[in-house]
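Trainee: What follows is a predicted protein model with its sequence.
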Amino acid sequence: MEHPTNSRKKTNLTNDQRQSIYQMLLQQSVNGKLKSETTRDVATLFSVSTRTISRIWHDVKLQLQHGSVVDVSSKRANVIRRKRIQIDLTQVSQIPLRRRTTIRSLAKAINVSKTTMHRRIKEGVLRPHTNAIKPDLTDENKKARLVFCLSTVTRSLSNASPIFHDMFNVIHIDEKWFYLSKPSKRYYLVPNEDEPFRTCKSKKFITKVMFLAAVARPRYDSSGNEVFSGKIGIFPFTTLEPAKRSSKNRAAGTLVTKPILSVTKEVTRSWLIKKVLPAIRSIWPRDHTGPIFIQQDNAKPHIDVNDVEFNHEASKDGFDILLCFQPPNSPDLNVLDLGFFRAIQSLQEQEVLGSIDELISAVKSSFERMPSYELNKVFLTLQTCMKEIMKVRGGNNYKIPHIGKGKLERQGNLPLQIECDENLMYEALAYLAQ
């Protein structure tokens, strides 16, 4: 049976410790020999294995036999380690971006191993970056974006600097496809766990449903309690149709949920009138005065702001609800595209789904589970984006700024509105006047 001292974790002894071991062994040796208990006791004292003690004593005896001065210093300082391979960042920056999309291609371009490249990335010498394509903006698009951002800037009696509007009277609507499953999904498995096996006749046939979402900015009282969540609703574009034939799942004539795959102006108008408007009337804060604007993008299925049928329904029950368009090619000016849809989708994809009804239920559940304070943060992000848009004269070549909203919220300092520099506003107006 192996002695307990031999199973100790290996310890690198200092030169002073090695010298002390040598002196102790020398004092207890008899005619150049050691007793087994001596080696064991010294090993226990210094928390090393008996082999380490024996090796030191063996080196001492060899040096004495050759008449050398006894030196028990560690030899680790003389070990030649593998030379670190440096990466010339100047050389990397000169390589075309199309050859810097994978670790393998970049490593080949600068003639280093893939492992070396991976280590440098892990150390932070190089940083990975995911790049998304943004809409191509015309000069007219940029001007429209700039005008839109300037129209939301106002002045407050309590604030000398211009600030962005609180946006409490604006409802953002947009459509999004939600899928029953993704063609490619990432899982994290333990070493011996079986890999999941998923099948489908074709990627084209993955079940999907389009949803119309409507959200406004949440409201809180003076104590920070929520009085309005801002979540108007999320409505699937589906119909109920009787099954044409019997199957193992249902009898003929049973009502089955079917997705509407082609959403037209007529369908959009119907959903706004029959679903969105009633939802607004039922939950909108009663103390609100003035018009309510429903902001939509410029997609073809969206109805015109002067649509007679919609305007007639929108003016009922004492409400003054109006449609308005956001600038063309500007998903960054809608809170749903800016972040809320992604948050809902991340929750929905955690569910195991097997039918359209389960997908609809999961999306609605994810919509309701999303905390209202997260929606409020997206409205603040929208204001910071407007500020950046003004800086780049209506363009979209900017990074979404981070102001530490979570930290500010924990400290109770989360602003209601973002300030806009007065010089920035005048510069934007001067640019439009040119």
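Mentor: Good, I have the coordinates. Numbering: from 1, shown residues only.
Trainee: C-alpha from now on. contacts and neighbour counts both.
Mentor: Fine.
Trainee: so where do the strands sit in the stretch 201-350 of the chain?
Mentor: All strands of the stretch 201-350 of the chain, identified by DSSP state E, counting those that start in this stretch, fall at 208-216, 219-220, 226-228, 231-236, 238-242, 255-259, 292-296, 321-325.
Trainee: Take these and write them to a markdown table, including mean neighbour count and distance to M386.
Mentor: Putting the strands of the stretch 201-350 of the chain into a markdown table (neighbours: other C-alpha atoms under 10 Å; distance: least, C-alpha to C-alpha, whole Å) gives the following:
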| stretch | mean neighbour count | distance to M386 |
| --- | --- | --- |
| strand 208-216 | 21 | 17 |
| strand 219-220 | 15 | 21 |
| strand 226-228 | 14 | 25 |
| strand 231-236 | 21 | 23 |
| strand 238-242 | 13 | 35 |
| strand 255-259 | 16 | 36 |
| strand 292-296 | 20 | 16 |
| strand 321-325 | 19 | 16 |
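Trainee: Redo those strands as CSV? Include distance to T50.
Mentor: Putting the strands of the stretch 201-350 of the chain into CSV (distance: least, C-alpha to C-alpha, whole Å) gives the following:
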stretch, distance to T50
strand 208-216, 69
strand 219-220, 71
strand 226-228, 69
strand 231-236, 71
strand 238-242, 77
strand 255-259, 76
strand 292-296, 78
strand 321-325, 82
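Trainee: Could you look up the SS state of S161?
Mentor: On the three-state scheme (DSSP: H, G, I helix; E, B strand; the rest coil), S161 is labelled strand.
Trainee: Then T130?
Mentor: State at T130, reduced to three classes by three-state DSSP: coil.
Trainee: buried residues in the longest helix along the chain?
Mentor: Using DSSP state H to define each element, the chain has its longest helix at helix 372-391. By neighbour count on 16 or more other C-alpha atoms under 10 Å, the buried set for helix 372-391 is 372-373, 375-391.
Trainee: Included below, for side-by-side comparison, is a second structure:
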Amino acid sequence: MTHDGMSSLQIAKQLRKVVSERTVRRWQHMYRSTDKIDLKTPAGRPRIIRTKSLIRKVTNRFIYKGRQSARKLANSLGISKGTIGRIIHEDLHLHAYRVIIEPNLNDDHKQRRVSFTYWVAFSIAKMTVFMLPLDTTLMNTKEQSRRPSFQKKLMVWLAASKNGLSLPIIFEPGETLTHENYIEIVLPHALSEGQRLLGDNFIYQQDNATPHKHKDSIAWIKKNFPQFIDENKWPPNSPDLNVLDYYVWDAIGHNMHWDKVKSYDSLIDEIKKGISRVPKNDLLRSVQNWSSRIFSILKTKGAYIK
């Protein structure tokens, strides 16, 4: 309690949860013991696990071995998954790849994934000027407001490239995607953003959604885009090959302030802010890893990349 009778919980609420109740209690104990609050004194016990030496080891693993599972990395170093998570997020300021809910892959799907790998190796990789695909998708935002009074979803179109994210298209609440509005709204925007981000030499990639595969959509794409990965090339059920699925959507949700979402307008505002807050270096790293993920399919014999 303070001199005016306020509890640590009341003080934490007064500070609008800038600090936790636990921190307030520590400050109170410090003040009672020393008649002052020393903010330079770190909380808790001195570090005996998350040391500079350990952080350096983790850094070197990423430098020399590339993308790794946090769980496997923790096991190889003999530390907990919680410790490796804090090192990745708090010390290295990295963002873990999201765990994807994987659709079932049958033998035909696996074979198409292997065939796609060979096509990339012998077609795309041999181009004189190689630009990574402009990954595109249309999907519902995966996260919802933490406020029970507003739990809605919006469809958002976004593209990702090595030079950054496109400007999004955020559809009206309840609006669905048809081949008509895909041709009228999405494709011209995708072409313009592809040229802005990558110039005139880029590859357009889309998933196999019905509006994407419509004959009129395909005709528009073939007429206007410089290069295109069609449905016969792109393997089905492959979210682990789409940078939007294995990194971008999760990064956007991670950088949104969900407590501010109270209406569709505030949801749209936070989606835009979340997109603008995606770290450029992490995005570039995720896009650059696309090639290595593709060739990992040969090791898994078409199965999902772990």
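Mentor: Perfect, thanks for sending it. Bear in mind that the values here come from a model prediction, so they are computed numbers and not experimental data.
Trainee: For the longest helix of structure 1, grab the matching residue range in structure 2.
Mentor: The alignment of helix 372-391 of structure 1 onto structure 2 (TM-score structural alignment) spans residues 280-299.
Trainee: measure the closest residue to N201 of structure 2 other than its chain neighbours to K57 of structure 2 for me?
Mentor: Leaving aside its chain neighbours, N201 of structure 2 sits nearest to P226 (6.4 Å; criterion: C-alpha to C-alpha, 6 or more residues apart in numbering). Per C-alpha to C-alpha, to the nearest Å, P226 of structure 2 is found 44 Å from K57 of structure 2.
Trainee: and what of Y31 of structure 2?
Mentor: Separation of Y31 of structure 2 from K57 of structure 2 (C-alpha to C-alpha) stands at 39 Å.
Trainee: same thing with L177 of structure 2?
Mentor: 47 Å.
Trainee: Ok, I100 of structure 2 next?
Mentor: For I100 of structure 2 relative to K57 of structure 2 (C-alpha to C-alpha), the value is 28 Å.
Trainee: Next: T178 of structure 2.
Mentor: Counting by C-alpha to C-alpha, the gap from T178 of structure 2 to K57 of structure 2 is 50 Å.
Trainee: cool, P211 of structure 2 as well?
Mentor: Counting by C-alpha to C-alpha - P211 of structure 2 and K57 of structure 2 are separated by 48 Å.
Trainee: Which one's more surrounded, the two?
Mentor: P211 (18 against 13; other C-alpha atoms under 10 Å).
Trainee: Report the spatially closest residue to that one, excluding sequence-adjacent ones.
Mentor: P211 of structure 2 sits nearest to H179 (C-alpha to C-alpha, 6+ apart), 4.3 Å away.
Trainee: Show me what the one you found lines up with in structure 1.
Mentor: For H179 of structure 2, the residue aligned by TM-score structural alignment is K265.
Trainee: show me what contacts that match?
Mentor: K300, P301, H302, I303 (C-alpha atoms under 8 Å, 6 or more residues apart in numbering).
Trainee: 7 Å instead, please
Mentor: For K265 of structure 1, the contact set (C-alpha atoms under 7 Å, 6 or more residues apart in numbering) comprises P301, H302, I303.
Trainee: check the fit of the match of helix 372-391 of structure 1 onto structure 1 and give the mean distance.
Mentor: Here stretch 280-299 of structure 2, set against structure 1 after superposition, deviates by a mean of 1.9 Å using mean C-alpha distance after the TM-score superposition for structure 1.
Trainee: residues in contact with that stretch?
Mentor: V114, T117, S161, K162, G164, L241, V243, Y247, A303, I305.
Trainee: Among those residues, find me the one that's closest to L105 of structure 2.
Mentor: A303 (7.2 Å; C-alpha to C-alpha).
Trainee: Could you measure from that closest one over to N208 of structure 2?
Mentor: To N208 of structure 2, A303 of structure 2 is 19 Å away according to C-alpha to C-alpha.
Trainee: Q111 of structure 2 now?
Mentor: As judged by C-alpha to C-alpha, Q111 of structure 2 and N208 of structure 2 stand 17 Å apart.
Trainee: cool, F228 of structure 2 as well?
Mentor: 13 Å.
Trainee: before we move on, what about F122 of structure 2?
Mentor: From F122 of structure 2 to N208 of structure 2 the distance is 23 Å (C-alpha to C-alpha).
Trainee: Over to D107 of structure 2?
Mentor: 18 Å.
Trainee: ok, now R61 of structure 2?
Mentor: Using C-alpha to C-alpha, we find R61 of structure 2 at a distance of 36 Å from N208 of structure 2.
Trainee: neighbours around S123 of structure 2, how many?
Mentor: Using other C-alpha under 10 Å, S123 of structure 2 has 10 other residues around it.
Trainee: whoops, I mixed them up, T264 of structure 1
Mentor: Neighbour tally, T264 of structure 1, other C-alpha under 10 Å: 14.
Trainee: Could you pull up the residues touching it?
Mentor: By C-alpha under 7 Å, 6+ apart, T264 of structure 1 lies in contact with P301.
Trainee: For the closest residue in space to R98 of structure 2 that isn't next to it in sequence, the count of nearby residues, please.
Mentor: In this structure, R98 of structure 2 finds its nearest non-sequential neighbour in Y246, 5.7 Å apart by C-alpha to C-alpha, 6+ apart. By other C-alpha under 10 Å, the residues close to Y246 of structure 2 number 19.
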